[in-house]
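*Asks:* Sequence first, then the predicted structure, then my questions.
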Amino acid sequence: MRLPHPLTGELYESPVPPGAGWPEDPAARSTAVAHDAAEVVELAQTDDLAEIDARVSVCRACSRLVEWREEVALGKRKSFADQPYWGRPIAGWGAAEPRVLIAGLAPAAHGGNRTGRVFTGDRSGDWLFASLYRVGLASQPTSEHAGDGLQLLGARMMAAVRCAPPANKPTPSERDTCSPWFHAELKLVLPSTRAIVCLGKFGFDVLLNALQAVGGDVPKPRPRFGHAVEYAVPGPYGEVTVLGCFHPSQQNTFTGKLTESMLDSVLTRAKTIAGL
């Protein structure tokens, strides 16, 4: 597996040992790298989903996020000191022609930034994948890292911001710089998608902005986020139903704001709408 060097940005062979379970790197040495917002706009203009994944995986457009994700990957958390860190942006993953989309905010510093898969490697991911398995949208109840064999069944995951942000809070500028990746991927998977589950208000708002950007007729007045809310959004891709869901953060799950049955209910509803 190749990683961008924290100082030079050049791709190099990482020290991940053989058999560590990582999938093949989506990027090649010839993959174009975005270094600023203008280059993101330019490089997001492709109709090849695999190429979007590759270009996302080596993006270096936001200097604060690049510095943070690589600092974390080099320093590591003590409990993960013996594990390799991905330390790069996280591309969307799952079915290329999904019926259900799951949209969130960004990867976590010691979650997706470590494991190479969004929503993976922390308590939030544990909750999410257990629920996806219970309702029949995932092939196994746990997600350990990007090469563990897990498959999403008729579903795909995307994050509004592709790099782990400090304090889990990307800036508006970072959100906007990353949005062309999100819009491009969304446009390619929308023709098959019938339901979109948004985890948290940030993901909900960004998803509505993205739908509007790709031609969706977002309702007026603008939809408000809430758990289990549903909004139909027609567009050139057909009609999709956007569902709100409380984020499975520890703050929400520990306090009972989000329960297993509440999460299962929203995902089951999305699956039903999607005809799965």
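*Replies:* Perfect, I can see it now. Bear in mind that the values here come from a model prediction, so they are computed numbers and not experimental data.
*Asks:* C-alpha from now on. contacts and neighbour counts both.
*Replies:* Fine.
*Asks:* Now do the helices in the stretch 101-250 of the chain.
*Replies:* Assigned by DSSP state H, counting those that start in this stretch, the helices in the stretch 101-250 of the chain fall at 112-115, 123-135, 172-189, 201-213, 250-255.
*Asks:* Kindly reformat these as TSV containing distance to residue 53 and mean neighbour count.
*Replies:* Shown next, in TSV, are those (distance: least, CA to CA, whole Å; neighbours: other CA atoms under 10 Å):
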stretch	distance to residue 53	mean neighbour count
helix 112-115	15	28
helix 123-135	21	20
helix 172-189	9	20
helix 201-213	18	20
helix 250-255	29	13
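*Asks:* Can you add distance to residue 235 and give these back as CSV?
*Replies:* Output for these, formatted as CSV (distance: least, CA to CA, whole Å):
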stretch, distance to residue 235
helix 112-115, 32
helix 123-135, 27
helix 172-189, 11
helix 201-213, 8
helix 250-255, 33
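*Asks:* Residue 263 is nearest to which of those?
*Replies:* The minimum distance between residue 263 and the helices of the stretch 101-250 of the chain falls on helix 123-135, with 6.8 Å, by CA to CA.
*Asks:* Which strands and helices lie in contact with that closest one?
*Replies:* helix 260-274 (3 or more CA pairs under 8 Å, 6 or more residues apart in numbering; DSSP states H and E).
*Asks:* Now the helix it packs on: buried residues?
*Replies:* Buried positions in helix 260-274, judged by neighbour count with 16 or more other CA atoms under 10 Å: 262-271, 273-274.
*Asks:* what's the angle from it to helix 123-135?
*Replies:* Orientation check (axes from the mean of the first three to the mean of the last three CA atoms, to 10 degrees): helix 260-274 against helix 123-135 gives 60 degrees.
*Asks:* which helices and strands does helix 260-274 pack with?
*Replies:* strand 100-104, helix 123-135, strand 195-199, strand 238-245.
*Asks:* again, only this time at 10 Å
*Replies:* Helix 260-274 is packed against strand 100-104, helix 123-135, strand 195-199, strand 230-235, strand 238-245, with contacts defined by 3 or more CA pairs under 10 Å, 6 or more residues apart in numbering; DSSP states H and E.
*Asks:* looking at these, which is closest to residue 158?
*Replies:* Per CA to CA, nearest to residue 158 of the helices and strands packed on helix 260-274: strand 100-104, 5.0 Å.
*Asks:* From one end of stretch 53-66 to the other, what's the distance?
*Replies:* 17 Å (CA to CA, to the nearest Å).
*Asks:* Turn the buried residues of helix 260-274 into a markdown table, including distance to residue 41.
*Replies:* As requested, the buried residues of helix 260-274 are exported to a markdown table (distance: CA to CA, whole Å):
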| residue | distance to residue 41 |
| --- | --- |
| 262 | 38 |
| 263 | 35 |
| 264 | 36 |
| 265 | 37 |
| 266 | 33 |
| 267 | 32 |
| 268 | 35 |
| 269 | 35 |
| 270 | 31 |
| 271 | 33 |
| 273 | 33 |
| 274 | 31 |
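*Asks:* Second structure follows, compare the two:
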Amino acid sequence: MSEFHHRTTELPLTPLTDLAARTLADLLLPERAIDDATRDGILLRAEGNPLYLRELLTSVVEESGQDRSRSWSVSIRHLLPSSLESLFVARIDRLPPEARRLVQVAAVIGREFPVKILQRAAPSEGFDDELATLLRADLIREVRRYPQLECTFRHGLIQEAALSTLTPGRLREIHGRVGAAFEEFFAGSPHDHLELLAYHYYRSDDQSRAMAYLEQAAERAAGLGAAPQAGELLRRAKKVADRLGDVQSARRIGERQARLEVAP
């Protein structure tokens, strides 16, 4: 083809429109196979990719059982069909070791990630080359360059596949490094990012830091009038305190929970 490039035309394949995706889903699904909420969740996760949509629908229908006498509601929050998982994991496994390590760290940061945070969490002399490898492999793409370079996974299912290649211990380790990277990056304004810091440390081995940020985030949420959010953060902080065997902190957090519940 390189000899006849002047005779070729590039046709970019854009995602299906919402209407087209719904029409395809209706064609692929048995009548009343799943409820509307489950179907909408699948459409959202497929992001307009017809292959991903078909595989997600197939997996959900198979999981819902053989009884077609009623509509089924199936949890799709952590569903990654084996066919797609194998496809994505195979692409990740073909990467050089350094680039594979980088995409795993990027997946822990999130669907979109600041490149500066990725570099802090996964420092390497060949960082730029490793990032370029992920871009060329079409696993990630740039979303903005200003005020700082940020990238995103081409598809949310690719991020999930990258996460699936991590052991629980490795996942906790990376969450700790990502938390430390954000902590250093936001050193001048940590109070604006308390929930983000709490999120990563809560999933790391540094539970003392997790408890501290959860309490701070809860206090900030309560001050903004977001009582349900503050209550959930305190619940997690109490869980951490109990896990650590920190009786004094558990008592303090419990008292704050009680005050929050009786607040007007």
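*Replies:* Looks like it came in fine. Quantities reported herein were computed from a predicted structural model and do not represent experimental measurements.
*Asks:* How alike are these chains, TM-score-wise?
*Replies:* For this chain pair, the superposition-based TM-score is 0.27 by TM-score structural alignment, normalised by the length of the second structure; 118 aligned residues with a CA RMSD of 5.7 Å.
*Asks:* ok, back up a step: quick one, which of the helices of the stretch 101-250 of the first structure is nearest to residue 40 of the first structure?
*Replies:* Short answer: helix 172-189, nearest of the helices of the stretch 101-250 of the first structure by CA to CA, at 6.7 Å.
*Asks:* Now do that closest one and strand 100-104, the angle between them.
*Replies:* Going by the same axes, to 10 degrees, helix 172-189 of the first structure makes 170 degrees with strand 100-104.
*Asks:* Which stretches in the stretch 101-250 of the second structure count as strands?
*Replies:* 112-114, 140-144, 150-153 (DSSP state E, counting those that start in this stretch).
*Asks:* And for the closest residue to residue 89 of the second structure other than its chain neighbours, the neighbour number?
*Replies:* Setting aside the residues directly before and after it, residue 89 of the second structure is nearest to residue 161 in space (CA to CA, 6 or more residues apart in numbering), at 5.9 Å. When neighbours are defined as other CA atoms under 10 Å, residue 161 of the second structure has 22 of them.
*Asks:* In contact with residue 161 of the second structure, which residues?
*Replies:* Contacts for residue 161 of the second structure (CA atoms under 10 Å, 6 or more residues apart in numbering) come out as 80, 84-92, 104, 107.
*Asks:* Tell me the spacing between it and residue 91 of the second structure.
*Replies:* Residue 161 of the second structure is 10 Å from residue 91 of the second structure, by CA to CA.
*Asks:* what touches both of the two?
*Replies:* Counting by CA under 10 Å, 6+ apart, the residues touching both residue 161 of the second structure and residue 91 are residue 85.
*Asks:* For the helix or strand residue 66 of the first structure falls within, list every residue counted as buried.
*Replies:* Assessed by DSSP states H and E, residue 66 of the first structure sits inside helix 63-75. Neighbour counts over helix 63-75 of the first structure (16+ other CA under 10 Å) mark 65-70, 72-73 as buried.
*Asks:* export those residues to CSV and tack on distance to residue 206 of the first structure?
*Replies:* Shown next, in CSV, are those (distance: CA to CA, whole Å):
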residue, distance to residue 206 of the first structure
65, 19
66, 21
67, 24
68, 22
69, 22
70, 25
72, 26
73, 27
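*Asks:* What is the nearest of the residues you listed to residue 235 of the first structure?
*Replies:* residue 65 (33.2 Å).
*Asks:* With residue 239 of the second structure as the reference, name the closest of the strands of the stretch 101-250 of the second structure.
*Replies:* That would be strand 112-114 among the strands of the stretch 101-250 of the second structure, by CA to CA, at 28.5 Å.
*Asks:* now for the closest one, which elements pack on it?
*Replies:* Under the contact criterion of 3+ CA pairs under 10 Å, 6+ apart, strand 112-114 of the second structure touches helix 97-109, strand 140-144, strand 150-153.
*Asks:* how does it look with 6 Å?
*Replies:* The contact analysis (3 or more CA pairs under 6 Å, 6 or more residues apart in numbering; DSSP states H and E) places strand 112-114 of the second structure against strand 150-153.
*Asks:* Which elements pack onto the strand it packs on?
*Replies:* Using 3+ CA pairs under 6 Å, 6+ apart as the test, strand 150-153 of the second structure ends up in contact with strand 112-114, strand 140-144.
*Asks:* Next, the angle helix 97-109 makes with the last one.
*Replies:* Going back to what we said before, that points to strand 140-144 of the second structure. Going by the same axes, to 10 degrees, strand 140-144 of the second structure makes 50 degrees with helix 97-109.
*Asks:* what comes into contact with strand 140-144 of the second structure?
*Replies:* 135, 150-154 (CA atoms under 6 Å, 6 or more residues apart in numbering).
*Asks:* change it to 10 Å
*Replies:* With CA under 10 Å, 6+ apart, strand 140-144 of the second structure has contacts from 103, 106, 111-115, 131-135, 149-155, 158-159.
*Asks:* Flag every buried residue along it.
*Replies:* 140-141.
*Asks:* now the shortest one
*Replies:* Of the residues in strand 112-114 of the second structure, those scored as buried under the neighbour-count criterion (16+ other CA under 10 Å) are 112-114.
*Asks:* could those go into TSV alongside distance to residue 38 of the second structure?
*Replies:* What follows is those, written out as TSV (distance: CA to CA, whole Å):
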residue	distance to residue 38 of the second structure
112	25
113	28
114	32
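*Asks:* Pull out the buried residues from the contacts of residue 161 of the second structure.
*Replies:* 80, 84-85, 88-89, 91-92, 104, 107.
*Asks:* list the helices and strands the host helix or strand of residue 25 of the second structure packs on?
*Replies:* Here residue 25 of the second structure, judged by DSSP H and E, is contained in helix 18-28. Counting by 3+ CA pairs under 10 Å, 6+ apart, the packing neighbours recorded for helix 18-28 of the second structure are helix 36-46, helix 50-64.
*Asks:* List the buried residues in the first one.
*Replies:* For helix 36-46 of the second structure, the neighbour count (16+ other CA under 10 Å) marks 38-39, 42-43, 45-46 as buried.
*Asks:* what helices or strands is that helix leaning on?
*Replies:* By 3+ CA pairs under 10 Å, 6+ apart, helix 36-46 of the second structure packs against helix 18-28, helix 50-64, helix 156-164.
*Asks:* what angle separates the second one from helix 156-164?
*Replies:* Right, helix 50-64 of the second structure. Using the same axes, to 10 degrees: helix 50-64 of the second structure against helix 156-164 is 60 degrees.
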